[in-house]
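Undergrad: What follows is a protein structure lacking sequence information:
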């Protein structure tokens, strides 16, 4: 189009010029035919080269920022294509930056939580030992009392480190699953028996939603699923209300799947906290209270074990009403 406009303009200029000089001849008809292709070649070459140099600089600048997509593509001088490429690259970088910011916030919070979880029992142990070394060791009764409390602090430290080690192994796939056929009803009963006394202290009833007269066989890692049930039931006892209930329900989901539900009528969880519920050390109680004990890793372990089985984990909760945690398992053939 530039060559056409240039040809028309120059031709009209030449016609006027020769007309004024009274030298206008029929040979002027050949001028546009020569001028147009010549203008086209010159304009195309110069503009293409002009744009190419500047676009190439843009590509070079962007590839310094590790844009693999742009490096693989030929350099284009088409403005529409170039705009789309730059927009796509900018959106990718924006998403990458946002993801890094979220990760950085999570990293800071995680490190803070780890420090808090470890220093509490560590300072407790240190305090009792220093007191004993300062002279309290001579008092037999006091010595036994402080050593017992220090031992509990060490046990808590060991528990946290053990849980962290398990999560790390689950995340990197280093913890192999020993899948076998077992009765999920019997496993739930065993977990109930383990925590009957703990539940009894708060007068919480542990029970099934109905009588299961026949066994329900699943194919999974029995030890890991027991740990999942243990963590969920212990949580329901910790945050359950006095004289409350913790109920387990097992239903057929689809042909080869069952769903296990652990329901309580405790404190409940707000909707804002549910998305972060399975993060390591995440606590709903922002005051930092550790009155309920535990490593703060229970639900994170539950999540990783269920995901290691390629199964699904769900949670529903309402403040003041209670919570329901459920997970799927494969039926045994």
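TA: In hand now; what should we look at? Please read all numbers here as calculations on a predicted model, not as lab measurements. Residues are numbered from 1 along each chain as shown.
Undergrad: C-alpha from now on. contacts and neighbour counts both.
TA: Fine.
Undergrad: what about residue 217, distance to residue 113?
TA: 39 Å (CA to CA, to the nearest Å).
Undergrad: just residue 328 next, same as before
TA: 30 Å.
Undergrad: show me the contacts for residue 112.
TA: Listed by CA atoms under 8 Å, 6 or more residues apart in numbering, residue 112 has no contact partners.
Undergrad: second one coming, line it up with the first:
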């Protein structure tokens, strides 16, 4: 509400009240009109001065302060002074918006603090386990003074495996850090996603047979399907997802890859018929070091960063990744890629032939 309107309403109320009181005692219409006129003008001037000096100016100052803090110095200088004619209403909206913003920031900070504590705890554990194992094997060899060479070689090989585990862990952490900071560029090229899936199946055929799991890519997906993405990065995504399905799949089961054409995207799905994942674990599945079954996961191996890397790569492509799973049935990981639409000039000759 504008200042003039607010003052007018208050002055009018006072003038009417005084006029009615005067008329009640004097019973003269002339005195009523005179009283109304004088009291209205006087009240208007007094109220305007008081509200302007002690209320309106201070509210306007608060409004400008909040407005300037929200905009920041650069934007404030560009826009100049506020020309709002209703700072009382504006300050209410500004305060409400500011309160919502601060509440969101506090919730985000709490969430980040919780994530930071869990991350430090997890990374400490991930490094501590192989380091203690290496230390134990080396101490045993030193105490034995290499008298039992067979045992020494056995322990050295175990220590080597733990060193490799540390190396993979550091490599994956470094890759995630570079993906987050944008140091690893995304080199977009056009390629056939079908051919990439077939190449990955050839690479992982031996590993799949060791797990007694069948890789399935149906013939209906043989038709060329062009996408725009970083081929090497998407290859890494596919390998991580398929490798994950082999680790947690069941013997005699299968892992299949499916392709679906959307309007301007291609949906790639990797499905297994393993033990599945509890629904409550799904929201945290792409967090670093998050493991559903910690004991089994560490027995299988890996850094615990595979799915986190997958998520970062897909998001770097400005695409989405999701997972759906049912315990005892299996899991499906799906991600989208930018589709290369075929030109109509390329379709016509194909139809004629």
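TA: Looks like it arrived, so ask away. Because the structure is predicted, anything quoted here is derived from the model rather than measured.
Undergrad: thinking again about what came up before, out of residue 328 and residue 113 of structure 1, name the residue with the larger neighbour count.
TA: residue 328 (21 against 18; other CA atoms under 10 Å).
Undergrad: Just tell me what the more buried one corresponds to in structure 2.
TA: Per TM-score structural alignment, the equivalent position to residue 328 of structure 1 in structure 2 is residue 336.
Undergrad: which stretch of helix or strand covers its match?
TA: strand 330-339 (DSSP states H and E).
Undergrad: Now do that strand: distance to the chain's middle.
TA: 17 Å (CA atoms, centre = their mean, to the nearest Å).
Undergrad: Return the set of buried residues in it.
TA: 330-339 (16 or more other CA atoms under 10 Å).
Undergrad: Kindly report the same for stretch 79-86 of structure 2.
TA: For stretch 79-86 of structure 2, using 16+ other CA under 10 Å, no residue counts as buried.
Undergrad: Next: stretch 156-164 of structure 1.
TA: Neighbour-count burial for stretch 156-164 of structure 1 [16+ other CA under 10 Å]: 156-157, 160, 163-164.
Undergrad: Once you drop chain neighbours, what's closest to the match of residue 328 of structure 1?
TA: residue 267 (4.5 Å; CA to CA, 6 or more residues apart in numbering).
Undergrad: Which position in structure 1 pairs with the one you found?
TA: In structure 1, residue 267 of structure 2 lines up with residue 259, judged by TM-score structural alignment.
Undergrad: tally of neighbours for its match?
TA: 20.
Undergrad: roughly how far apart are it and residue 60 of structure 1?
TA: 55 Å.
Undergrad: Contacts only, for residue 241 of structure 2.
TA: By CA under 8 Å, 6+ apart, the contact set of residue 241 of structure 2 is 270, 307, 310, 333.
Undergrad: Can you tell me which of these lies closest to residue 73 of structure 2?
TA: Nearest to residue 73 of structure 2 out of the contacts of residue 241 of structure 2 is residue 310 (CA to CA; 39.1 Å).
Undergrad: Report the mean deviation for the host helix or strand of that closest one after fitting onto structure 1.
TA: Here residue 310 of structure 2 sits within helix 306-316, counting by DSSP H and E. Superposed on structure 1, helix 306-316 of structure 2 shows a mean distance of 1.4 Å to its aligned residues (mean CA distance after the TM-score superposition for structure 1).
Undergrad: quick one, helices of the stretch 201-350 of structure 2?
TA: Applying DSSP state H, counting those that start in this stretch to the stretch 201-350 of structure 2 gives helices spanning 231-248, 294-300, 306-316, 344-352.
Undergrad: Quick check: which of the ones you listed is nearest to residue 276 of structure 2?
TA: The closest of these to residue 276 of structure 2 is helix 231-248. By CA to CA, the value is 8.5 Å.
Undergrad: Just tell me the aligned range of that closest one in structure 1.
TA: By TM-score structural alignment, helix 231-248 of structure 2 lines up with residues 222-239 in structure 1.
Undergrad: Surely residue 77 of structure 1 is within a strand?
TA: No. Residue 77 of structure 1: not assigned to a strand; according to DSSP: H, G, I helix; E, B strand; the rest coil it is coil.
Undergrad: Pretty sure it sits against residue 55.
TA: Yes. Using CA atoms under 8 Å, residue 77 of structure 1 is in contact with residue 55, at 6.7 Å.
Undergrad: what sits against the residue sitting nearest the centre point of structure 2?
TA: The centroid of structure 2 falls nearest to residue 315 when counting by CA atoms, centre = their mean (9.0 Å). Applying CA under 8 Å, 6+ apart, we find residue 315 of structure 2 in contact with no residue.
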